[in-house]
Every structure is written in C-alpha cells, then in structure tokens.
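Peer 1: Turn this into a structure:
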Amino acid sequence: MDSEQRKNFRPLWYALFITAGIVIGVSLNGSFNGSRNILFSRSTPSGFNKINDVINYIRQEYVDTINQNQIVDNTITQILQNLDPHSSYIPADELKSVNEPLEGNFEGIGIEFHIQYDTIMVVSTIAGGPSETIGLRPGDRIVEVDGKNVAGIGIKNEDVFKYLRGQEGSKVAIKVKRNGLTKLLDFTIIRGKIPIRSIETSFMATSNTGYIKISRFAANTYEEFMDALNELKKQSAQNLIIDLRGNPGGYLDAATALANEFLKGKKLIVYTQGKARPRKEYYSNGEGTFENGKLFVLIDEGSASASEILSGALQDWDRAEIIGRRSFGKGLVQEQTLFPDGSAMRLTVARYYTPTGRSIQKPYKEGTLAYDDEVIERYKHGEMLNADSTHFNDSLKYKTPGGKIVYGGGGIMPDVFVPIDTTSDNEFSRAVFAFGIVSKFCYDYVDRNRNLLGVYKTLDQFEKNFKTEPKVFSDFIAYAISNKIRPDEKNIASSKSLISNQLKANIARLLFGNDGYYRITLQEDKAYKIAVELSEQTNADKTVSARVETKK
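Peer 2: This next block holds a predicted model:
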C-alpha cells in the first residue's frame, strides 16, 4: 500500500474533496444465470426489447466494427448512474481491487512503499508478511523485479502494484539497493495474503480513556475492534473515543456488530426498507462488553454510510456524545450481484433508518455533480465554520428517549460542533500539503538520518524528546523553496504550528507506524481534545444535551 494513500487528518483544503464512491454492503447475491445480456432480456408489454434491439441493430448495421461488450458495459453504467449516486457497475477487471478493502486482504509481498526520486523505496514491511520474513528493511530500494529494471523509468504506483502483487504462493525475484552496501541484494519472495487493517491505531488517550481510529467497516473490522478494545481494557480504559472521521463506510453487519457492544438490552440499531425489500430490523442482544463507560464518537463530512449507522444509533439512544461536523449523508443500501463474466452490479435496493426513524440520506435529485459538490457547498455557506449555518426542516425533527432533538434528511448532526480549523490556512500551507512537500521532506529526512533517529527506541521517547524546531523546520523551509514554493514571513508564522506538528507526525509514522502518526497529530486536534476533556469530567451523570450547549 502506498503510504501517501493513507487517510490522514488534513487541513482545510483536504476536507473539501470528499469522494462520492461510498458503499454499504448488506448482502451479496449469487450470479445471474443465462446470457450475457440478461439485464435486458425481458420484453416490454408491446412484445419487444428496445435496448437489445438497438444494440443488435448497431452490431449488424453500424458502418464500423464495434465492441459489443463495451457498448453493453457503457449502457449498464449509464442506466445505473442515472438512478442514484451510489448504484454502480463494476467491470470484471476492477472488481477484485474494488472489493479488497472490504474483504480485508490482498495478495502481494507485504510492503508499504513510496516512490522517491523515481525509485521504489520500502517505507515499512507488514508485520509477519513475506517481505519482513525474508529480510527486507525500511529504506531498501527495489531496483529490479523479475529481471526487469524498475528504477529511473518513470514508474507509477499502478506499475508497482502490477509488478509486486500476484497470486498467493507465486514467486517474485527482486534486487535491492541497501544503504551502506555496494552490491545489490537478491531476494525471492513468495507472495501471500496481506491484511488490510481497518483499525488504524488504538492507544490510551488518558489514564482511563482509550482511543480507537476506524478507517472502514470491512469483513475483519469487528474482530480488529474487539482486539483493540480488550487491549485498552487491560490498560484500565473506562471511557472510549471512537474516531470515524473520513470513514466512508462498508458493511452493515460490521456497524451493527460494533453498536451491539455499547447498547444495553434489546434495542433497535437500524432498519432497512425498500420497494422490494420488506422492513428488516437489527437489534442489540444485551450482551455488549462496553455498555456503561462514557462514549464519544468523532465524525466529519467524510463519515458516511456504516459510520452514520453506528453514530446514528448511539446518538438516538443517548448512548454517546457525537463530536465534530455533520456527516456525509449516505443512507442508501446497495446489494452486489455478480454477472457470469466476473463483473458486478451494485444496485440501491433500500434505505436505512436510525432507531428514531431518521433517514440520513441527503437529496440527490439535482444530479450526481451537484451531489458530489454538496460538501464543498457546505464550506461556501459557512456550515463548516458555524453550527448555526446548518438549517433543517421541522418535518425532519426527531426526539430521542432522553429528550434530545435530532434531525434526518442529510447526515448526522453532531451534539458538539467543532468548526474546521482555518488558523493555519494560507497559500504556503496549502501548497506544501497539496504538492506533497511535507511527506517528501520527511521521507528524505528519515532516510538521511536513520542512525541519528535510531536513538529513539520507543514512541514515548520520540514524542517527548524529538523537536522539529528550529533545525528541522528551517531545513523544511529551505526544501520548500528548492521546490519553487516561496513563502513570506507572515505565512510561515501563521502555519508554523500546523507544519511543525505534521513534520513530527510524518517522521513518527515512518519510525513507528500509524501509532506514531496519530499520537502526534492528535495533539493539535480540536475535536479529539474536546472528547478527552469531556471524558475527564466528573459529573458523568449530566445529560449529553445539557453539556452540548456550552460547546457550540
């Protein structure tokens, strides 16, 4: 996995670019049986099938030779796109990569890489994976794969995937340049199944409050979550912060399984309903393992689908305090069905509703483009800066058992609103993040200073003793200027805190993985700090809604 593809907490401009390809899996149908054109096989009442007739007529009479399969694929794509923003067609050659994040694994050699100076650099090896087992190290440069030179040829991320991924059990031979050695090292790696973790990190935020960051709701999410929660309990966690920011969703069952851990007794978690799908309800079983501790859920405009199911259920039962900004607003349920050629269709078959009866789906009648741009419109209208800029129709108002007012019709509105931070937003900070200057500098810095950084044996030592100012920060400014980004003193001063934090966090990630990154970056995170503050309050029996008013 390319390290630059990980989901980070980003400054203002990154929060505005939210993809609409958000999926929630309820069930997987079997394959369609019959002809390739089964989708169009039913006749109209007048006895003919217009779509099939048009395609056949084009195939027979069009002036040039056509690719009929491509026409069919394009037709299906257009039909589904015109239904709603989340119904979709997935070609056979893309289905595996689309499903991998939710299935929780892929087949490869198990490295996190970064293309630095047109060379594949190993950032880290997956614990227990093929590359770690055979002896690959962070900082190694892969210069040859199966006898083919891969350095200095303008290689792209997709090329690296093609070279290094492959069927489990297959072999790949690589040559590696290692710092301090003149000769290339030869490795033959047997590919294996590599886990894609959905729990980015977990740690104790305070002596009695744990923190868990969930990046997606995949097949293995519940198991990972329970492992993390149990480990935090061993460290005396009595309260819990769950971070769902930037989490686009995933499997419904994963969300309901997590909700079950926090709700007492038999309580409705969510229900789904559609024209051809009778109402189906999901309940807690009263056997949850964290039914009493204080609970806080962080959300933002990138939290969607299964993230909204979990946060909506906990909010509707007054079980958790939701902190952040309004979530994406994706309340449509897709069902995936396979075609005989290996392609698939994800069709919206139902809507989901929270326990109070809220539909979280935001409007999409204005078309896909307007739907995709809706998050940007929130910023333009001031919603990300002021909770009062969000307006809901009274018909979308609902009340929780505890008397709290909640709303449907467009995402989960948090109990505690946290505006987006614009204090460090200027041309310089936007440029160094948008063009990857911060991450590139950190890769270079770690690569040049591995011996120096080796004195930090633990993350605690690094967090306490490593300083970015003045030396590292001044080196970064020089690096930015060398990359043709010229700041003025005012912009440097206003963005210094953010950039210094991100420099340290990115260096920590390269040394200690995601735990290092999040432990550092959360130090400057307002929503996280509010959650920690509330978790430490002694008047725990005070109602959520009463505490909210002091925070808006």
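Peer 1: CA only for contacts and neighbour counts going forward, please
Peer 2: OK.
Peer 1: any idea which helix is longest in the protein?
Peer 2: As assigned by DSSP state H, the longest helix anywhere in the chain is helix 489-512.
Peer 1: Just the buried positions in that one, please.
Peer 2: 492, 494-496, 498-512 (16 or more other CA atoms under 10 Å).
Peer 1: packing partners for the helix or strand following it?
Peer 2: Beyond helix 489-512 in the direction of the C-terminus, DSSP states H and E gives the next helix or strand as helix 514-521. Judged by 3 or more CA pairs under 8 Å, 6 or more residues apart in numbering; DSSP states H and E, the packing partners of helix 514-521 are strand 199-204, helix 489-512.
Peer 1: Tabulate the ones you listed (JSON lines), appending distance to residue 289.
Peer 2: Compiled in JSON lines, the helices and strands packed on helix 514-521 are given as follows (distance: least, CA to CA, whole Å):
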{"stretch": "strand 199-204", "distance to residue 289": "17"}
{"stretch": "helix 489-512", "distance to residue 289": "30"}
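Peer 1: List just the one of these that sits closest to residue 335.
Peer 2: Across these, the minimum distance to residue 335, taken as CA to CA, is reached by strand 199-204, at 24.7 Å.
Peer 1: Please give the structure of this sequence too, so both can be compared:
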Amino acid sequence: MGTNPFRPHTENPDATARGYLRYKEILTYIDRDYVDSVDADGLTNYAVAQLLGKLDPHSVYIPAKDRDQVDAFLQSSFDGAGVDFNFFRDTATVIATLPGGPAEAAGLLPGDQLLRAGTQSIAGAHLSTAQVMQLLRGPRGSALSLLVARPTQPQPLAIRLNRGRLPNNSVEPGALLDDSQTGYIKINRFAANTYEEFKAQLADLQRQGLKRLVLDLRGNPGGYLDRATRLADEFIAGSRKIVYTAGKEEQYNSQTYAHVAGDWEQQPLVVLVDENSASAAEVLAGALQDHDRALLVGRRTFGKGLVQQPIALQEGGELRLTVARYYTPVGRCIQKPYGPDRASYNRELTERQQHGELNSADSVRVAPGPQFRTDHGRVVYGGGGITPDVFVARDTVLHSAYYTRLQNLGVLHAYALTFYQRHKTELAGLRFAQYQAVFRVTDTELDGLVRQAALAGMRPNPVALRRCAPALRNCLKANIARSAYGPEAARAILREDDPELQQALHVVQDSTAQLALLGDK
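Peer 2: Reported below is the predicted structural model:
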C-alpha cells in the first residue's frame, strides 16, 4: 500500500506514460472548453470504472467518502447507537437494542418507531436502510437525539444518547445440537477478530462436551485471507499446504502452510457451503476438501479466486487491484470464468438457478478442466468454485417470489413485532425453552400476516400462502422470539427447520461415511 506519485511501469514505460498524458490532456480540454459546465470529478470516476471494468469483476475503485463504510464491514467493532430496526411502509421500527449499548441504556424499546434522528426525518422520508444506519452511526461519544413513537404513549418521546463502541462479531454464538455432542458454529465473514472469536466459541463448546463439529460458511463473502488460513490451520495437521497465490509480479506469489498444533485437527468435521460462499471462505473449504479433512455439504460455491491488493491513493480513495489468483493445495483454480462483460458475470448465479443447478446435483456445470485428486485419491475439479461432497437442493419455498416479497417489504418482522407488543406479558411468563417447545403460529396469525401484507400493497395469494405456510410459521416464531428472548433464540428456532443443516448433522454423525470418504487408502 502506498501513495507515491505516478511513475510509468518499467516494462512498458512509453505506453503507460502516453496513456496517462492523453487522459490528462483530454480532461483538461473538456473542463476548460466544453460548451456546458462539467463535473470533472464525476467524469474521472466514470472513466476509472470503465477502465477497471475491462480487467476483471473484482478490481474496483473506492472513493474516499465510502472507505470508512466499506472498511467497517471487516472491523471487529464500530461506533453507533446499537439499534436493530425493520422497515415497513417507510417506517423504521426497532426490533432490538444491543445489550449494554447506548440505545438500551437510553431506554429505547422493541416496537419504538424512529421518527427523527437529529434534524433528519426518518418516518415517511423514503430513506434506505443504509441511510438510516448512517444516521445512527457516528464517532464514539458523539450525541444523538432521537424522536420516537411508542405504541403505549400518546405523544412522541425524545431520547438522547451518546454513541458508543459496539462489537461487530463475525462469528455467531456456537451451539450444541441434537445429541449435545455435535457443535455448530457459523462464520459470517473473515473480519479482523474472526480467528479469536472462533477460538472462543470452540473452546466453550469443548468445555460442554463437544465431539463433532459443523462449520457453517453459507453466505460468507470472504474477507481477510490470513484469518481464513489461520482457521484452516486449526483443522489441518502437520505442515500441509493451505493455499497458494500466483500473479504476474513475483511479490504476489505466495504459499501458505499449516504450522501450529490446532484445536480440532482429528475430530469429525463437516462444512456447510452454498452459492454465496466466496473468496476466503472458498480457500478454507477447498483446503479442507483437498486434504480430506472435512466433508463439504451444500451447493457449489461462488467461484471468486482473484486476490485484490488495496492501494491507497493520494486523494484519499483506494484502488483494490487484482494482482494474483488463489489456488487450492492440489492446484485447483477457484475463480469461475469471466470476460469484460460484468453484467454477464453478475448474472451467473441466476443462470445456475435457471438451468437447475441449485435444485439438482446432476445439473452442476463447471468449466472443463483437468481432474485433481485429494490426499486420499478422491477426484475433484477446479474451474469455478468448490463443489461439495454432498449436495443439498436449495429450499424453493424460501426463495419463492411470494416469500421473498414478504421479506423485502418487511412484513414478517412487522407482524412479529405487532404480535410481540400484544402478547408481551404472556411471553414474559415463558422461559425460552417453554416457548420453543409449545408455541405455535396458528392460522389466525397467518391471516393477520396477509392483512399486514395488504397494507404494503401486496395482494392476497391463497395458493402461495398454503405452499409457504410451514416456512412462514417458523420465520414468525423466530422473529417473535427475537423480540422476546434475543437474537440467539431466533437462530435456535431457524436451525430446527434448516434442511442443509439437518443433512450436515446426519453426515457428521455417520461414521461409515467419514471412513469411506476420509479414511486412509
């Protein structure tokens, strides 16, 4: 990373210098002589985007104003109010407050509607979720004034708080499932503190008697490669290779090996992946598969195997330039094919769905290429992502147009909050274990959900409702539990109705499958 002034590349100095001077000259003429006033900065951003678009899908320019927001995704904490909210009919309603955070301390409650933050109106202002999040975030210690509507109060309430430092965990709390010996840990991204968070969760489960582990990498878009390789080292014994990179410049060629005695090198391990597992998540999954250390369950991963180098620019922006490719230990290239047309690249996941790959293992298509063999002789392929050992079809109900629209309109969260407000006293009298065992979402609640959806302009669809009813009941039960008992309660309920997780639990407990696929040959 650096901020050095422009210097032509030593291998092609004339061409690089000519291009630089030509662009500088043309932009100068446009800015000075063009018939209308122009936004020179905007033109430059457009030109840079077009330039990078000719390279690959992952080389990008990040303007200075966006760097903090982009970087925050991979940090272990951030400054803010500690509010989780749902948008429904252009109204932001508090779902939960972070325990110990400024909003909780100031008295904000689930069900409160955010009317204004500072001088900025929220209700009816047609703001996006990201815009409201930016209003709530700010430097630690800075003051934030909120005006909220509370269902039990006739007048809006003014709430004042000072923003604080809030955890931004990348690893969800671990849990022991079914027989209380199989553990489950989900990693949402590879951020600054991911390795330490994982170690803490694993140690806690081990103290409770952990014998088998399911590691969930579904939806994990990647992040810091070194956090993923440190995690791989926890599972891979000896000094075996984890990943290597190869680029045009020798400085970007690297090989990473296991080198520490990990905490889970011999015990049964299954890894969940899907089409949204990408980059560093694919590096981890590929290394575990190549060394026959784990069985992979789910669907073919995204296929992002390009390495980006962050380069700080003088004006405060950042260039993330692809400088190398990732390869798994046996030599598989993770990256799926791409060309100059980014739109086609971005449609690739939709095309997987259209030709049936997400519903049938027989429809999986990868680019033709050589076969590779794992440590124990199993055949694996490169050419676009990591193909799991055990295929599980995507739940068509959860991705149906009806269910997806209910989610996108905020209807499910909105109805769950309404239900929670009406039944807060009864729910307070139930322990979560009782709620989990006995609470059922009835047809009456589903009818209420349909009425709530109608308020958002969604017409009733009895056929789609019947098809989605089991998933809707489970989702509503989880959302109500989140308001009443916290986010981990919601996750526990959703895990019960997760077909991919249930398949992973079956596989990790199947000693015959473990021996057949992972045993010495």
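Peer 1: overall similarity of the pair, as a TM-score.
Peer 2: After superposition, the two chains reach a TM-score (TM-score structural alignment, normalised by the length of the second structure) of 0.91; 514 aligned residues with a CA RMSD of 2.7 Å.
Peer 1: hmm, back to that, which one of the helices and strands packed on helix 514-521 of the first structure lies nearest to residue 406 of the first structure?
Peer 2: Between residue 406 of the first structure and these, the shortest separation by CA to CA is 28.5 Å, and it involves strand 199-204.
Peer 1: pull the longest strand from the second structure.
Peer 2: Looking across the second structure with DSSP state E, the single longest strand is strand 318-327.
Peer 1: List of residues touching the helix or strand just after that one?
Peer 2: Remark: after strand 318-327 of the second structure, the chain's next helix or strand is helix 342-346, criterion DSSP H and E. With CA atoms under 8 Å, 6 or more residues apart in numbering as the test, helix 342-346 of the second structure has contacts from 53, 56, 57, 338, 339.
Peer 1: Go again with 6 Å.
Peer 2: The contact list for helix 342-346 of the second structure (CA atoms under 6 Å, 6 or more residues apart in numbering) reads residue 57.
Peer 1: coming back round to it: which residues of the first structure does the longest strand of the second structure align to?
Peer 2: Taken onto the first structure by TM-score structural alignment, strand 318-327 of the second structure occupies residues 344-353 there.
Peer 1: Also stretch 290-304 of the second structure?
Peer 2: So stretch 290-304 of the second structure sits over residues 316-330 in the first structure, by TM-score structural alignment.
Peer 1: One more: stretch 479-498 of the second structure?
Peer 2: Counterpart in the first structure of stretch 479-498 of the second structure, with TM-score structural alignment as the criterion, is residues 506-525.
Peer 1: That stretch spans what distance, first to last residue?
Peer 2: 15 Å (CA to CA, to the nearest Å).
Peer 1: And the helices in the stretch 351-500 of the first structure?
Peer 2: For the stretch 351-500 of the first structure, the helices identified by DSSP state H, counting those that start in this stretch occupy 368-380, 427-434, 437-448, 450-453, 459-465, 471-482, 489-512, in order along the chain.
Peer 1: Show me which residues of the shortest one are buried.
Peer 2: Spelled out, that is helix 450-453 of the first structure. Neighbour count says helix 450-453 of the first structure has residue 453 buried, by 16+ other CA under 10 Å.
Peer 1: Average offset of that helix relative to the second structure?
Peer 2: Taken against the second structure, helix 450-453 of the first structure registers an average deviation of 2.4 Å after superposition, with mean CA distance after the TM-score superposition for the first structure.
Peer 1: So what's the gap between that helix and the chain middle?
Peer 2: From the chain centre to the centre of helix 450-453 of the first structure is a distance of 32 Å (CA atoms, centre = their mean, to the nearest Å).
Peer 1: now swap in the fifth one and tell me
Peer 2: Centre-to-centre, helix 459-465 of the first structure and its host chain are 27 Å apart (CA atoms, centre = their mean).
Peer 1: Would you indicate which residues of it are buried?
Peer 2: By neighbour count with 16+ other CA under 10 Å, helix 459-465 of the first structure contains the buried residues 459, 462, 463.
Peer 1: and what of the third one?
Peer 2: Applying a neighbour-count criterion of 16+ other CA under 10 Å, the buried positions in helix 437-448 of the first structure are 437, 438, 439, 440, 441, 442, 443, 445, 446, 447.
Peer 1: In the second structure, which residue range corresponds to it?
Peer 2: Under TM-score structural alignment, helix 437-448 of the first structure corresponds to residues 411-422 of the second structure.
Peer 1: Can you pull out the residues in contact with the matching stretch?
Peer 2: Contacts made with stretch 411-422 of the second structure from outside it, assessed by CA under 6 Å, 6+ apart, are listed as 453, 476, 479, 480.
Peer 1: which ones are touching the counterpart of residue 77 of the first structure in the second structure?
Peer 2: With TM-score structural alignment as the criterion, the equivalent of residue 77 of the first structure in the second structure is residue 49. For residue 49 of the second structure, the set of contacting residues under the criterion of CA under 6 Å, 6+ apart is empty.
Peer 1: now the strands for the stretch 151-300 of the second structure?
Peer 2: Assigned by DSSP state E, counting those that start in this stretch, the stretch 151-300 of the second structure shows strands spanning 157-162, 164-167, 175-177, 182-186, 212-216, 241-246, 254-257, 269-273, 295-298.
Peer 1: Pull out the buried positions in the one helix or strand residue 20 of the second structure maps to.
Peer 2: Secondary-structure element containing residue 20 of the second structure, defined by DSSP H and E: helix 13-33. For helix 13-33 of the second structure, the buried set under the neighbour-count rule, 16+ other CA under 10 Å, comprises 27, 30.
Peer 1: contact partners of it?
Peer 2: Counting by CA under 6 Å, 6+ apart, residue 8 sit against helix 13-33 of the second structure.
Peer 1: ok now that helix, how far from the chain's centre?
Peer 2: That offset, for helix 13-33 of the second structure, works out to 40 Å (CA atoms, centre = their mean).
Peer 1: Helix or strand next in line after it, which one?
Peer 2: Next in sequence after helix 13-33 of the second structure, counting helices and strands by DSSP H and E, comes helix 40-53.
Peer 1: average gap between that following helix and the first structure?
Peer 2: Counting by mean CA distance after the TM-score superposition for the first structure, helix 40-53 of the second structure comes out at 2.0 Å.
Peer 1: what's the helix or strand just after that helix aligned against in the first structure?
Peer 2: Using DSSP H and E, the helix or strand that directly follows helix 40-53 of the second structure along the chain is strand 60-62. Aligned by TM-score structural alignment, strand 60-62 of the second structure corresponds to residues 88-90 of the first structure.
Peer 1: mean shift of the matching stretch relative to the second structure?
Peer 2: Relative to the second structure, and after both are superposed, stretch 88-90 of the first structure has an average distance of 0.5 Å to its aligned residues, where the measure is mean CA distance after the TM-score superposition for the first structure.
Peer 1: Buried residues in that stretch, which are they?
Peer 2: Neighbour-count burial for stretch 88-90 of the first structure flags 88, 89, 90 (criterion: 16+ other CA under 10 Å).
Peer 1: Cool, thanks, signing off.
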